[in-house]
Structures are given as C-alpha cells and as structure tokens.
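In: could you look at this predicted model? Sequence included:
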Amino acid sequence: MSDTRSQLKQIAIEQIRRRTLHAASFRELGKVAGIKSSSVHYHFENRDALLLELVKDYEQDFFIRLEQRCHELSDPGQQLQQLAALFLLSQQSQYQCLCLAFAAAGDETNDQQRAAVEQFLQRLETWISAVLARAADHADSAPQLARVILSALEGALLLDRDQPQAPRLNAVSQWLTTLIRSHSDQQPETL
C-alpha cells in the first residue's frame, strides 16, 4: 500500500473517530493531507469504497489489539477488563468507536457498510459471550448479557466523549469487575 494511501486512510479514521462520518469527504481528506481532492480519487475508487475498507480494517485492528491484551489471560473478569480498557483508551484520545460513528450516520451509509458494522458488532458480542460462558454464573445468559455489555461500553464511550474523567465508562468498567468474580474467588478453600 502506498504511503499516501495509508496516510489518507489514517486521516479518514481520525476524522471520523474525532468528529463524524461527514468529516471523511474526499475534499476534507485532500485538504488535511495537503493534496487535491481529485488526487484522493487516485487512491480510492469512491468514498463508499474507502469507508467500507475503513470498517474492515478497524475490525481487524480492534481484534488484534484485544487478543494481544488477553493472550495470556484465562480469567473472564480480567479479559472483560481489557476490553473496557480499550474503550477507555479511545475515550482518553477523544475518539469514538469507528463503528459507532457509522451506526450514528444512518442513511449516509450503504448496505455493505452497515453489514460490515453489524459484522464487527456481532463478532464482538460473540467474543464477549464466549468470555461470559466461561464464567459459570453467566453461561446461560451469555449472549443477551454480551449485548448489554457492548451497548453499555459503546454508549458510555459516546456520552463520555468530552468528559475528562470518563465517569460512565469507569462505571461500566467497575460493573464488569463485579459482574464476574475472579477464578480465585470461585475456587473452594483448601485446608
């Protein structure tokens, strides 16, 4: 991938995550990159193709980071904490979830983009559900609870966007701590 193409994608991601989907127009991307908007067309067929590529890249990058954080963790509570930590890092950078920006854009997105966002959300719900299923207390309700957790994280990230202390995200993170007792708490005491 060319340096300019990579730079344009990075600018688009930052513009969307800091502002809205509207901020990723070819004119705006060219302006920020210091090139003509017609030059942006050289790198991407059209804006829809760029946006679809961004969602797919975001999903891949998100799960790479999540797996790196959870690679050596077997405790479901710790794994959920690492998920919450990713959301807190976004908030500290004043970023929203890229997929949340797409979801908020409504009719501005096309069917392929909406399907890619839904794929990301379902994949994350499946990951959360698998983590919850390993916790005996939540195995039966894991899929439904996974949706609640994802909704709480996404909503808190949006509501805390300009808050220096992230009160809602921190509340969700603390709730996740109490939701699943660590494996050591579940182990029977030995004499």
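Out: The structure has been received and is ready for your questions. Residues are numbered from 1 along each chain as shown.

In: for the rest of this, base every contact and every neighbour count on C-alpha atoms.
Out: Fine.

In: contacts only, for residue 159.
Out: Under the criterion of CA atoms under 8 Å, 6 or more residues apart in numbering, the neighbours of residue 159 are residue 168.

In: okay, pairing it with this:
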Amino acid sequence: MNTPSPVRSQILDHAVTLIMLRGYNGFSYRDLSNLVGIKTASIHYYFPSKDDLVLEAVSSYSDEVLSSMNAIGDTLPADAKLSKYTKLFGKTLGDGDQICLCGMLAADIESLPDDIRQAVQAFFKANERWLTKVLMQGVEEGTLAINGKPENAARALFAAYQGSVLASRLFKTKARLEDVETTVKVVR
C-alpha cells in the first residue's frame, strides 16, 4: 500500500483551504510553496499542473464530505439527518471565512477544465441525490414538508445551502446556514 508523502498531503491540504478561501484563480504554486516551505518545482513534482492539483483537491474534498454524509445514520428520522447535514456545512465555514470547495469552484466554472467541471457537477449531484432521499423520507414520516417533486426540492435546498454559506461568510454568521434547515422542517 502506498502511503502518501507528507509533503504531498501538505500541498493538497493547503490547496483545499486556498480554494475554499479564494477560488481556482485566487492562488498560485508560489502561495503553496510559501505555506509548505518548498520550491515551486517541488510542487510540480507531485502535481505537474494546477489542474492536476485542483482535480485531486476536488476528489479528496468530495470523498471526505460524501463519506461524512453517508455516515449519517440510516435509522435517524429525516429531520435529524437534515440537522446533521447542516452541521457538515457549518464545519465547512470554519471560522466563517471559507465556503464549500465545490461551491467556490462552481463560481469559477467558465475557467475550469472539463474534468474539474465534471467532478464539481458530480459532487453537486451526489448531494442532491442524498437530499432527495432524506426529503422523501421526511415527507413519509411527516417530519419535513416540501412543495413539488422531491428531486426539485432537493436541488433547491442544496442551492440554498450553497448560497447560505456565501451569505454566512459575507455577514460572518452561521445563522444564514441555520435558516435553510428550518425552511423544510415541520413545526410540531
């Protein structure tokens, strides 16, 4: 089994953070070299191009987020699942200065190569599929209320989550994120 190089992992970790803070066009290998303490040529050894690095960052980030989503217990009621999902988005905000990596890249979509665009789209679709299942469960249980088809509601809800992290960053508050969850919960 190949163990990733600590330097490669540091480069990738810093790249993820920089993308979440600044987007695709907001960082360079020079920024990474300063953060990791290596020459830019060393970064090219691990990631020959910025596109290679960003694609790996999307893959790593997606794997982590989707794994966290899938770890939300199947036996929980839908409203509890949605609360846990909201907390995942809250973790993304960190200190309130970063947003979802794939949401940030979606804003840069016109400057992204096709393979990164497809990876970002796959992340969005995976979240929307998961939310569709949760919304359908919630309607059946009576814990969540939606208008229209669950697939459409899931897309709208995911868009609301993505927008809420932008607004939360802008206003330096997680309240915007928490507001999204309450829009689909049934009041008892």
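Out: Happy to help now that I have it. Quick caveat: nothing in here was measured; it's all calculated off a predicted structure.

In: work out the TM-score between the chains.
Out: Once superposed, the chains reach a TM-score of 0.87 (TM-score structural alignment, normalised by the length of structure 2), with 179 aligned residues with a CA RMSD of 1.9 Å.

In: what's the nearest residue to the residue positioned nearest the centre of structure 1 if we skip its chain neighbours?
Out: Centroid-nearest residue in structure 1, with CA atoms, centre = their mean: residue 97, separated by 4.5 Å. The shortest distance from residue 97 of structure 1 to any non-neighbouring residue, by CA to CA, 6 or more residues apart in numbering, is to residue 17 (6.3 Å).

In: do the same with residue 18 of structure 2
Out: Per CA to CA, 6+ apart, closest to residue 18 of structure 2 is residue 27, 6.5 Å.

In: that neighbour against residue 19, yeah?
Out: Yes. Using CA atoms under 8 Å, residue 27 of structure 2 makes contact with residue 19 at a distance of 7.4 Å.

In: the more surrounded of the two?
Out: residue 19 (23 against 15; other CA atoms under 10 Å).

In: all helices of structure 1, in order?
Out: 3-18, 26-33, 37-43, 47-70, 76-92, 98-105, 111-133, 142-159, 167-179, 183-186 (DSSP state H).

In: ok, the aligned partner of residue 40 of structure 2 in structure 1 - how many residues close by?
Out: With TM-score structural alignment as the criterion, the equivalent of residue 40 of structure 2 in structure 1 is residue 37. Applying other CA under 10 Å, we find 16 other residues in the vicinity of residue 37 of structure 1.

In: one more: residue 185 of structure 2?
Out: 21.

In: nearest spatial neighbour of the aligned partner of it in structure 1, chain-adjacent residues omitted?
Out: When structure 1 is aligned by TM-score structural alignment, residue 185 of structure 2 is paired with residue 177. Leaving aside its chain neighbours, residue 177 of structure 1 sits nearest to residue 77 (6.1 Å; criterion: CA to CA, 6+ apart).

In: structure 2: which residue goes with the one you found?
Out: So, by TM-score structural alignment, residue 77 of structure 1 is matched to residue 79.

In: wait, that match sits on residue 138?
Out: Yes. Between residue 79 of structure 2 and residue 138 there is a contact under CA under 8 Å: 6.6 Å.

In: check contacts around the aligned partner of residue 69 of structure 2 in structure 1.
Out: Matched by TM-score structural alignment, residue 69 of structure 2 corresponds to residue 66 in structure 1. Counting by CA under 8 Å, 6+ apart, residue 66 of structure 1 makes contact with 82, 83, 86.

In: among those, who's most crowded?
Out: residue 83 (24 neighbours).

In: and the nearest residue to it once chain neighbours are set aside, how far from residue 75 of structure 1?
Out: Distance criterion CA to CA, 6+ apart; nearest residue to residue 83 of structure 1, sequence neighbours excluded, is residue 66 at 6.6 Å. For residue 66 of structure 1, the distance to residue 75 of structure 1 (CA to CA, to the nearest Å) stands at 14 Å.

In: cool, and residue 148 of structure 1?
Out: 20 Å.

In: check residue 90 of structure 1 too.
Out: To residue 75 of structure 1, residue 90 of structure 1 is 23 Å away according to CA to CA.

In: now the end-to-end length of stretch 135-147 of structure 2.
Out: 11 Å.

In: got it, and stretch 88-98 of structure 1?
Out: 14 Å.

In: circling back to that earlier point, number of residues surrounding the residue nearest to residue 97 of structure 1?
Out: Other residues close to residue 17 of structure 1 by other CA under 10 Å number 23.
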